[in-house]
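K.L.:
model the structure of this input:
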Amino acid sequence: MSRKIIGAAFLSLDGVMQAPGGPNEDTTGGFAHGGWLTSVFDEDLGSKIDELFDQPFDLLLGRRTYEIFAAHWPFMPDDDPIAATFARIDKYVLTRSDAALEWKGSHRLADLDALAALKAEDGPNLVIQGSSTLYPQLLRRGLLDRLDLMIAPVVLGGGKRLFGDGTPPGELRLVEHRLSRNGISMATYEPAGELRTGSFQVPEPSDRELRRREKLADGTW
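P.N.:
Just a heads-up that it's a prediction; the model follows:
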């Protein structure tokens, strides 16, 4: 049975996923709000994370998230359950870099074709952690099967976003939703095809509306 690719991301209300876990996790671009998830973390979110990791899976990471994980999880205590799980499973890194992948069980994927071939093989699902640069690529290629979004009630104002530059338009279908006691929205989505558009506008716009559209077209609005 072929694998599925599951994106699991912590987000702010304004769509930022950068450095949820600590101030030194990722300061790229001068990001100054690292650790924003810690103040709202609760047991319900912890249970959601346990659910994600209780099923057989391998990790799919971008290079920078891989480096964050490889510098942290192998050095956690042996009785840490997440560290033990990450040590046991395979870690796949989508990267053009030829830098050594020193974390035991790590494998390089040179491009999306290599990832597509891996996805077509029998094996556990591939779960993405962090790795904001992966999402636009995966959506364009139709490789993403599910999104588990854990959206915290905080606004960050800037930072790396889940749906960054190059994200194609499209629709998603909500398949599950829960709300944690601290107000974290835990929603599961699946891609649902191309974006459909319509209109709530009246069929015969007013003269004032037509003039407004003329200004919009010539850049004076």
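K.L.:
use CA for all of it now, contacts and neighbours both
P.N.:
Fine.
K.L.:
which stretches of the chain form helices?
P.N.:
If you assign secondary structure with DSSP state H, the helices in the chain sit at 43-54, 63-70, 81-88, 112-120, 134-141, 207-218.
K.L.:
what would those look like in TSV with distance to Leu13?
P.N.:
TSV is the format used below for the helices of the chain (distance: least, CA to CA, whole Å):
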stretch	distance to Leu13
helix 43-54	16
helix 63-70	21
helix 81-88	26
helix 112-120	29
helix 134-141	18
helix 207-218	30
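K.L.:
another one to check against the first:
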Amino acid sequence: MGKIVVSMYVTLDGIMEMPSWTAPYWNDEIAKFELDLLSASDALLLGRITYEEFSARWPERDNEEGFADRINSMPKYVTTTTLTKPEWNATFIKENAGKEIAELKKANQKLLVYGSGTLVEKLLEHDLVDELHLLTFPLVLGEGKCLFQQGMDSKKFMLTNNWVTETGVVISSYAPET
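P.N.:
This is a model prediction of the structure:
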């Protein structure tokens, strides 16, 4: 059985969208953490907005300690109802995303999700998340899209690892409570 790993950047007030605010806190610890997650994955699983942002930036980037080469070469599964032309090694998941993603997981795929808040909500709804890594940045934005929306069903997780980087980013790793 494969697994689905989620890596999300959030502020202290839970904002997760357009994370350009992470730049002042970025360091080698975070870069290594993210490269390790990417290296251990078979493919990326992305929502449409994150896919569009990534596919516009990453193909033009130089290799950052192996990250750019890896992210550019690996397969991507993208949940979308609007995109029609897959690029950047992408396969579109257009209908019944929960079922199709569950099938990928059953096929022993190790899928990594970056960003993609709406997708993460759906994965949680279908109990498909195996690891949840929250990188909490020490700032408050006051507005923006929050990671978890009101009205979601309750889900319990166990803390499996936790540390603070030199720049004050808290990296917390969780697994679903069984």
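K.L.:
and Val170 of the second structure, what's its match in the first structure?
P.N.:
With TM-score structural alignment defining the correspondence, Val170 of the second structure maps onto Ser185 in the first structure.
K.L.:
pull the number of nearby residues for that match.
P.N.:
19 (other CA atoms under 10 Å).
K.L.:
wait, which of the helices of the first structure is closest to Gly105 of the first structure?
P.N.:
Evaluated with CA to CA, these place helix 81-88 nearest to Gly105 of the first structure, the distance being 7.5 Å.
K.L.:
buried stuff in the closest one?
P.N.:
For helix 81-88 of the first structure, a neighbour-count test (16 or more other CA atoms under 10 Å) marks 83, 85-87 as buried.
K.L.:
and the angle from that helix to helix 43-54?
P.N.:
20 degrees (axes from the mean of the first three to the mean of the last three CA atoms, to 10 degrees).
K.L.:
all strands of the first structure, in order?
P.N.:
Per DSSP state E, the first structure carries strands over the ranges 5-11, 57-62, 91-94, 106-109, 125-129, 146-151, 172-179, 185-191.
K.L.:
looking at those strands, which is closest to Tyr135 of the first structure?
P.N.:
Put simply, out of the strands of the first structure the one that sits nearest Tyr135 of the first structure is strand 5-11, at 8.1 Å, with distance taken as CA to CA.
K.L.:
before we move on, the earlier item: what would the strands of the first structure look like in a markdown table with distance to Glu214 of the first structure?
P.N.:
A markdown table is the format used below for the strands of the first structure (distance: least, CA to CA, whole Å):
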| stretch | distance to Glu214 of the first structure |
| --- | --- |
| strand 5-11 | 39 |
| strand 57-62 | 45 |
| strand 91-94 | 46 |
| strand 106-109 | 50 |
| strand 125-129 | 46 |
| strand 146-151 | 40 |
| strand 172-179 | 34 |
| strand 185-191 | 36 |
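K.L.:
right, so of those, which gets closest to Gly164 of the first structure?
P.N.:
Closest among those, using CA to CA: strand 5-11, at 12.9 Å.
K.L.:
over which residues of the second structure does that closest one lie when aligned?
P.N.:
When strand 5-11 of the first structure is aligned against the second structure using TM-score structural alignment, it corresponds to residues 4-10.
K.L.:
what comes up buried for that stretch?
P.N.:
For stretch 4-10 of the second structure, a neighbour-count test (16+ other CA under 10 Å) marks 4-10 as buried.
K.L.:
now do the same end-to-end measure for stretch 142-156 of the second structure.
P.N.:
Using CA to CA, to the nearest Å, the end-to-end distance of stretch 142-156 of the second structure comes to 26 Å.
K.L.:
can you tell me the closest non-neighbouring residue to whatever residue of the second structure lines up with Ala84 of the first structure?
P.N.:
Structural alignment (TM-score structural alignment) places Ala84 of the first structure against Asp69 in the second structure. The shortest distance from Asp69 of the second structure to any non-neighbouring residue, by CA to CA, 6 or more residues apart in numbering, is to Asn63 (5.7 Å).
K.L.:
repeat that for Thr81 of the second structure.
P.N.:
Closest residue to Thr81 of the second structure in three dimensions, ignoring its sequence neighbours and counting by CA to CA, 6+ apart: Lys94, at 5.2 Å.
K.L.:
wait, isn't that neighbour in contact with Pro86?
P.N.:
No: with contact defined as CA atoms under 8 Å, Lys94 of the second structure and Pro86 do not form a contacting pair (11.6 Å).
K.L.:
count the neighbours of the equivalent of Glu51 of the first structure over in the second structure for me.
P.N.:
With TM-score structural alignment as the matching criterion, the partner of Glu51 of the first structure in the second structure is Asp36. The local packing count at Asp36 of the second structure equals 12, with neighbours defined by other CA under 10 Å.
K.L.:
start and end of stretch 72-84 of the second structure, how far apart?
P.N.:
20 Å.
K.L.:
ok, for the residue nearest the centre of the second structure, nearest residue in space, not its chain neighbours?
P.N.:
Centroid check for the second structure by CA atoms, centre = their mean gives Tyr114 as the closest residue, at 1.9 Å. Nearest in space to Tyr114 of the second structure, with sequence neighbours left out and distances taken as CA to CA, 6+ apart, is Ser7 at 5.3 Å.
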